[in-house]
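In: give me coordinates for this.
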Amino acid sequence: MAVSVTKTRGNQKQRTRKDLLQAASRLMKQGHKPSLEEIAGEALVSRATAYRHFPSVDALLLEASLDVDTPDAGTLFSARGSDDPVARLLRVDAALNDMILANEAPLRMMLAHSLERVAKGEPEDEMPLRQNRRTPLIEAALAPARDRLKPASFDTLTQALALVIGTEAMIVCKDVLQLDKARARKVRRWAIRALVDAARRAGMDEADN
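Out: Here you go, the predicted structure:
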């Protein structure tokens, strides 16, 4: 029961955070910089709730701007193309990586702020959740293969892929491994293929048993 309640609260926080980001995007499209109060009102939440998710209006607007730049699954896979999950995942990786490199500084700032709050020991249930942009794209890429994987295997593959696609992967490749863009891209693509192959082999092993 406790796990279910915690998950429900987490989902609600994600929805509230998404509502705030979408509200900010709508208001920015009107041609002015909205206040936190205006954004909270547009999202139908209190000012205090907005502050629990974002430390300032600038932080909220920054992330809302990144949301606009994030590739959309419908756009990525709208044209008739390959149903091969690897090919689709490579498309997601390329699109997200382009967005990340174009917004590297603000993304690093967002990550630094998140780490700072952890370092300060703020209670986990009071910390704003980061917006999970990569998982919906990964799930959309894997959609044609979903029926060929058990639900648990699909979830594990999705979670494993989230480790090699996204901002943190860029930071590891660039800062830790000191790879150039071409080598980093090659390593990510290798990891994506390896993870999908591992999931496929696991599925075949289960079928044999």
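In: for the rest of this, base every contact and every neighbour count on C-alpha atoms.
Out: Noted.
In: count the neighbours of the nearest residue to Pro144 once chain neighbours are set aside for me.
Out: Among residues not flanking Pro144 along the chain, Asp83 sits closest, at 5.8 Å (Cα to Cα, 6 or more residues apart in numbering). As a burial measure, Asp83 scores 14 neighbours (other Cα atoms under 10 Å).
In: helix, strand or coil for Asp83?
Out: Put simply, Asp83 is coil when judged by DSSP: H, G, I helix; E, B strand; the rest coil.
In: how much space separates Lys181 from Glu104?
Out: Distance from Lys181 to Glu104, counting by Cα to Cα, to the nearest Å: 13 Å.
In: next one: Asp72
Out: The gap separating Asp72 from Glu104 is 19 Å, by Cα to Cα.
In: distance from stretch 76-88 to the middle of the chain?
Out: 19 Å (Cα atoms, centre = their mean, to the nearest Å).
In: tally up the residues packed near Leu129, please.
Out: As a measure of burial, Leu129 has 17 neighbours, counting by other Cα under 10 Å.
In: spatially central residue in this protein, please.
Out: Arg133 (2.5 Å; Cα atoms, centre = their mean).
In: now the helices: where do they sit in the chain?
Out: Assigned by DSSP state H, the chain shows helices spanning 2-28, 36-43, 47-53, 57-69, 73-76, 85-102, 104-119, 134-142, 151-164, 167-171, 181-208.
In: let's see this one next to it:
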Amino acid sequence: MQLFDEDNLSPVRRRTLERLTHAALKLYQENKFPSPEEITREAEYAKVTLRSYFSTHSEFVEYVVKRVIGAFEKPKMTADPEENIARLLSWGYGELFSHEALMRDAMRIAQHRWQTRQEEGSHEGESFLKKSNRREALAEALAPLESQLPPEKVQKLIMLMSVLYGTEALTVLKDTFGMEQEEIVELTTWGAKLMLHQALQEET
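Out: Now for the predicted structure:
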């Protein structure tokens, strides 16, 4: 669990947290999955420092992901859903590639949490995926369809397109098929447009 109230941190504690966060991001930019020891060493703090803020390393990673996602500035949406999806995928994959190691580490932790819950027979806890802004971003991009398609069909498009947009798709397309960023954007945009055209055609 998070062991602090971010709105009531002392200046010293806030500076320490910022240094830890920046140290982690620096190491992730070097394509590492940094350990707590590596992060505190990079930030020039004692090993126990991180534990005074978070009870587990995975919670610190989640905090860093939320900070990064919170700083994202999504492209402005238009009245054209096809243009919106193209903009969103181009921008989104740019951000994912910029923070690839961090996002892969978050996905790894989410999978480990799932395994732990299965072993314990527990279904409690929320995954990183549920806390991402993917669903909201796609809903905003497809909002112009609300006057053209029934709500349940718009929701189906959001769910299907979420498979094309995110760290999971990046991992499969890059690692399995050797695709680069521009190729992934082109392919996923093409796939999303196919879905969109099919949904609209079914209504005519």
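In: TM-score for the pair, please.
Out: For these two chains in superposition, a TM-score of 0.68 is obtained (TM-score structural alignment, normalised by the length of structure 2); 165 aligned residues with a Cα RMSD of 3.1 Å.
In: now the helices of structure 1 in JSON lines, with distance to Met127 of structure 1 and mean neighbour count?
Out: What follows is the helices of structure 1, written out as JSON lines (distance: least, Cα to Cα, whole Å; neighbours: other Cα atoms under 10 Å):
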{"stretch": "helix 2-28", "distance to Met127 of structure 1": "10", "mean neighbour count": "16"}
{"stretch": "helix 36-43", "distance to Met127 of structure 1": "18", "mean neighbour count": "19"}
{"stretch": "helix 47-53", "distance to Met127 of structure 1": "7", "mean neighbour count": "16"}
{"stretch": "helix 57-69", "distance to Met127 of structure 1": "14", "mean neighbour count": "18"}
{"stretch": "helix 73-76", "distance to Met127 of structure 1": "28", "mean neighbour count": "12"}
{"stretch": "helix 85-102", "distance to Met127 of structure 1": "23", "mean neighbour count": "19"}
{"stretch": "helix 104-119", "distance to Met127 of structure 1": "7", "mean neighbour count": "14"}
{"stretch": "helix 134-142", "distance to Met127 of structure 1": "20", "mean neighbour count": "21"}
{"stretch": "helix 151-164", "distance to Met127 of structure 1": "21", "mean neighbour count": "17"}
{"stretch": "helix 167-171", "distance to Met127 of structure 1": "19", "mean neighbour count": "18"}
{"stretch": "helix 181-208", "distance to Met127 of structure 1": "30", "mean neighbour count": "15"}
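In: so which of those helices is nearest Asp125 of structure 1?
Out: Asp125 of structure 1 lies closest, by Cα to Cα, to one member of those: helix 2-28, at 8.5 Å.
In: that older thread, give the contact list for the residue nearest to the centre of structure 1.
Out: Applying Cα atoms under 8 Å, 6 or more residues apart in numbering, we find Arg133 of structure 1 in contact with Thr70.
In: which residue in structure 2 aligns with it?
Out: Aligned against structure 2 by TM-score structural alignment, Arg133 of structure 1 finds its counterpart in Asn133.
In: quick check: that match vs Gly166 of structure 2, distance?
Out: From Asn133 of structure 2 to Gly166 of structure 2 the distance is 10 Å (Cα to Cα).
In: was I right about Ala40 of structure 1 contacting Asp19?
Out: No. The criterion here is Cα atoms under 8 Å, and Ala40 of structure 1 misses it with Asp19 at 9.1 Å.
In: distance of the most far-flung residue of structure 2 relative to its centre relative to Leu149 of structure 2?
Out: Distance from the C-alpha centroid of structure 2, by Cα atoms, centre = their mean, peaks at Thr204 (35.5 Å). Taking Cα to Cα as the measure, Thr204 of structure 2 falls 10 Å from Leu149 of structure 2.
In: and Glu120 of structure 2, by the same measure?
Out: The value you get for Glu120 of structure 2 to Leu149 of structure 2, if Cα to Cα is used, is 42 Å.
In: what's the spacing between the residue nearest to Arg17 of structure 1 when sequence neighbours are not counted and Glu126 of structure 1?
Out: Leaving aside its sequence neighbours, Arg17 of structure 1 sits nearest to His53 (Cα to Cα, 6+ apart; 6.5 Å). Using Cα to Cα, His53 of structure 1 is found at 8 Å from Glu126 of structure 1.
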